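Undergrad: turn this into a model:
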Amino acid sequence: MSTPLDLTGVFPAMCTPFDDDERIDFDTLQTDAQRLETAGVDGLVPVGSTGESATLTHDEHVRVVEAVIEAVDDVPVIAGTGSNNTREALELSERAADAGADGLLLISPYYNKPEQRGLVDHFRAIADAVDLPQIVYNVPSRTGRSIEPDTAVTLAEHENIAGYKAASGDLGLIGEITERTAEADFSVLSGDDALTVPMISVGATGTISVAANVEPERTCAMVGAAIDGDYERARGLHHELGPLFRQLFVETNPIPVKEAMAIRGNMPARLRPPLSRLSDEHRGDLETILADLETERTSVADASSESDR
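TA: Below you'll find the model as predicted:
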């Protein structure tokens, strides 16, 4: 049985920075991991969809995992190791485990669209072979197939399958899974920033978040408040972040978040083809939203400083 992993809180789905020649910028990657750890996140998730894993070689994939592990001191690193090829996902998972990852995030097979029994066989094959906590990832908009509640409940019986990342937008499905796995050692995590607070209200334990790359402190405050049952504060923070949540998905993820990271000075906006830079029509709106968030942050800090006098 794998070492337990606390899946409560905020786990940014990290971006992968590239230099002018489209090579991975490992210095910037490690600096970004340290920035997020300092901001108070509960773990890091490199080389997922937001990390452009689809355009990384297997060797690059493992080197990113190794670099993030090396950069941080006290947060778990959950490596994205999914594939639509079970053998390939197993190989990536084994290599991530050898690199020292604390857990794995496994997207359901995409394009070939297996039936639910095929999904069970796929995830069980990896869980049987790799002794790490594993999160199955449901994002039917990318894969063309949903991991249904019966399948999730069946998978939750495996000692190495620790959680379910939900990015279907179906709150009914999510509520059913949290209800039916309530007695299991199994966590449901939001994979949709705009639904994180509603998901926690029906039993989710946190989020694997895109927005936390840009606003880690505020995302942590929002999730912490919701977990503590302070829904008035959680709702307020959700509304503050709402425009950012929406803007980060006006084009395919991670195009907008890479642009936001560049605007904030955290990394270049470069993406590997076939992804392209955020269009000009959306960049202005993103700049305005980020500026407004900075203004709100400054106003809160000034108010706090006044009250301490």
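Undergrad: CA only for contacts and neighbour counts going forward, please
TA: OK.
Undergrad: how close does A182 get to G103?
TA: Between A182 and G103 the distance is 21 Å, computed by Cα to Cα, to the nearest Å.
Undergrad: would you confirm that V210 contacts P12?
TA: Yes. Judged on Cα atoms under 8 Å, V210 makes contact with P12 at a distance of 6.0 Å.
Undergrad: the helices in this protein, which residues?
TA: Applying DSSP state H to the chain gives helices spanning 26-39, 58-71, 86-99, 116-129, 140-143, 149-156, 171-180, 196-201, 216-227, 231-247, 255-263, 280-307.
Undergrad: make TSV from those and add distance to S187 and mean neighbour count to it.
TA: What follows is the helices of the chain, written out as TSV (distance: least, Cα to Cα, whole Å; neighbours: other Cα atoms under 10 Å):
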stretch	distance to S187	mean neighbour count
helix 26-39	22	18
helix 58-71	23	19
helix 86-99	20	19
helix 116-129	16	17
helix 140-143	19	16
helix 149-156	9	18
helix 171-180	8	18
helix 196-201	11	22
helix 216-227	13	22
helix 231-247	20	18
helix 255-263	26	23
helix 280-307	31	13
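Undergrad: among these, which is nearest T50?
TA: Across those, T50 has its closest neighbour in helix 255-263 (8.4 Å, Cα to Cα).
Undergrad: run the chain-centre distance for that closest one.
TA: Relative to the centre of its chain, helix 255-263 is centred 16 Å away, using Cα atoms, centre = their mean, to the nearest Å.
Undergrad: which strands or helices does it pack on?
TA: In terms of contacts (3 or more Cα pairs under 8 Å, 6 or more residues apart in numbering; DSSP states H and E), helix 255-263 is packed against helix 280-307.
Undergrad: now do the contacts for T81.
TA: Contacts here follow Cα atoms under 8 Å, 6 or more residues apart in numbering; on that basis T81 touches 47-48, 89-90, 92-93, 96, 104-107.
Undergrad: sorry, that was for A225
TA: For A225, the contacting residues are 231, 233-234, taking Cα under 8 Å, 6+ apart as the criterion.
Undergrad: go again using 6 Å as the cut-off
TA: A225 is in contact with A234, counting by Cα atoms under 6 Å, 6 or more residues apart in numbering.
Undergrad: any idea how far T252 is from it?
TA: When distances are taken as Cα to Cα, A225 and T252 turn out to be 29 Å apart.
Undergrad: and A226, by the same measure?
TA: From A226 over to T252 the distance is 28 Å, taken as Cα to Cα.
Undergrad: could you also give me the structure for this next sequence, so I can compare it with the first?
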Amino acid sequence: MFQPKGVIPALVTPMDQNGNLLEGALRRVIDYTIEGGVHGVFVLGSTGEIYGLDHEQKKRVLEITVDQTAGRVPIYAGASEITTRDCIKTARLAQEVGGISAVSVLTPYFVTPNQEELKAHYKAIADSTNLPIILYGNDDKTNVSIAPATCAALADVENIIAIKDSSGDMTKMAEYIRLTKGKEFSVLAGRDTLIFGNLCYGGTGAIASTGNIVPSIVAGIYDAYVAGEVEKSLELQYQLAPLRIAFGLGTFPVVMKEALRLVGIDVGVTLSPVQEMTKENREKLIEVLKTLNVYQIK
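TA: Prediction:
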């Protein structure tokens, strides 16, 4: 079974003012991140504004990603919808396009299923596709938590192979790792400040939105760790932290798109109602990017 590992950037979806896909910009982001040394690419995630894309746009993002990646790294795709039915529809779309290594499914949002309902939800999605499934918990965004015991139970489903944990709760992530030890199951950090911590506890990497902007630094945390260069890995984690924290300078996910523009890749706008960053906060972001030696716009 496929094993998710390494650093996989959750890519933005470039769009113009009218919400049209900027295909050339998406290809540039894919090349930029792969050339930066990442170990996979992830599209149609929350950073990719899946919630604002229609069916044809989702399909086109998948097609472009498969074409541009050209087998260089594994491709992960989001299938994060509110209902089980719609998650299945998007997962099947990824399977139909082909070339996708695994599908990530966020817990439902707006509705708040209990743990038994979550188990049934994920089992139904897993049964609907031949693709490997990655559970995805982001407690702050959805107000739904995947309990460690629920994760351990779902890890016994043949094609549920991993969890991405964006809770920011190190104890919870450690419990995911402990309770699935010995199973063919991976635990990925979804909070970019905890990649090093994930690896120390026995996790296998991260799905990290900062990888859009500084792919070599983020990938370096993993590469240094697996090479036994633990101090270097920790130092790179320290370097990365201010950028991840700077994501709070604007409404999600506008800071990622603005940061990409500031490193030389124009990925257009964030879907309304999200507005541009304030001038003051943009200047703060610029200072962080200068510290990381990636600021390009003069």
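Undergrad: circling back to that earlier point, from the contacts of T81 of structure 1, pick the one nearest E148 of structure 1.
TA: Within the contacts of T81 of structure 1, distances to E148 of structure 1 taken as Cα to Cα reach their minimum at I107, with 13.8 Å.
Undergrad: what's the closest non-adjacent residue to T154 of structure 1?
TA: In space, not counting the residues next to it along the chain, T154 of structure 1 is nearest to V120; the distance is 7.7 Å by Cα to Cα, 6 or more residues apart in numbering.
Undergrad: now do that neighbour against D20 of structure 1, distance only.
TA: V120 of structure 1 sits 41 Å away from D20 of structure 1, going by Cα to Cα.
Undergrad: next one: A79 of structure 1
TA: Here the criterion is Cα to Cα. By it, A79 of structure 1 lies 25 Å from D20 of structure 1.
Undergrad: give me the more crowded residue out of these two.
TA: Here A79 of structure 1 and D20 are set side by side on neighbour count (other Cα atoms under 10 Å), and the busier one is A79, at 33 against 9.
Undergrad: right, and that one touches L104 too?
TA: Yes. Checked against Cα atoms under 6 Å, the pair A79 of structure 1 and L104 is within contact range at 4.8 Å.
Undergrad: mind listing the shared neighbours of these two?
TA: When Cα under 6 Å, 6+ apart defines a contact, no residue borders A79 of structure 1 and L104 alike.
Undergrad: structure 2: which residue goes with G40 of structure 1?
TA: Matched across to structure 2, G40 of structure 1 falls on G37, judged by TM-score structural alignment.
Undergrad: neighbours around that match, how many?
TA: Taking other Cα under 10 Å as the definition, G37 of structure 2 ends up with a neighbour count of 19.
Undergrad: in structure 1, what residue corresponds to L93 of structure 2?
TA: Using TM-score structural alignment as the criterion, the counterpart of L93 of structure 2 in structure 1 is R95.
Undergrad: grab the nearest non-local neighbour of its match.
TA: In this structure, R95 of structure 1 finds its nearest non-sequential neighbour in V62, 6.8 Å apart by Cα to Cα, 6+ apart.
Undergrad: ok, now F249 of structure 1?
TA: Using Cα to Cα, 6+ apart, the nearest residue to F249 of structure 1 is P256, at 6.7 Å.
Undergrad: against I200 of structure 1, how distant is whichever residue in structure 1 pairs up with V230 of structure 2?
TA: In structure 1, the residue matched to V230 of structure 2 (TM-score structural alignment) is Y231. With the distance defined as Cα to Cα, Y231 of structure 1 ends up 10 Å from I200 of structure 1.
Undergrad: now do A101 of structure 1
TA: With distances taken as Cα to Cα, A101 of structure 1 is found 26 Å from I200 of structure 1.
Undergrad: so what's the residue count around the counterpart of E184 of structure 2 in structure 1?
TA: For E184 of structure 2, the aligned position in structure 1 is occupied by D185, per TM-score structural alignment. Other residues near D185 of structure 1 come to 15 when the count uses other Cα under 10 Å.
Undergrad: residues contacting the closest residue to D185 of structure 1 other than its chain neighbours?
TA: Once flanking residues are discounted, D185 of structure 1 sits nearest to A162: 6.8 Å by Cα to Cα, 6+ apart. Counting by Cα under 6 Å, 6+ apart, A162 of structure 1 makes contact with 133-135, 186.
Undergrad: redo that, cut-off 7 Å
TA: Contact analysis of A162 of structure 1 by Cα atoms under 7 Å, 6 or more residues apart in numbering lists 133-135, 156, 185-187.
Undergrad: just give me the closest of those residues to L36 of structure 1.
TA: Distance from L36 of structure 1 was checked for each of the contacts of A162 of structure 1 by Cα to Cα. The minimum falls on I135, at 21.0 Å.
Undergrad: isn't the closest one right up against E159?
TA: No. Contact criterion Cα atoms under 7 Å: I135 of structure 1 and E159 do not qualify, at 11.7 Å.
Undergrad: how many other residues sit next to the nearest residue to D20 of structure 1 once chain neighbours are set aside?
TA: Distances taken as Cα to Cα, 6+ apart put R270 closest to D20 of structure 1, at 7.8 Å, once the chain neighbours are dropped. Here the count is done by other Cα under 10 Å, and R270 of structure 1 has 21 residues near it.
Undergrad: distance of R270 of structure 1 from P12 of structure 1?
TA: R270 of structure 1 sits at a distance of 19 Å from P12 of structure 1 (criterion: Cα to Cα).
Undergrad: okay, I75 of structure 2 and G40 of structure 2: tell me how far apart.
TA: On the measure of Cα to Cα, I75 of structure 2 and G40 of structure 2 end up 6 Å apart.
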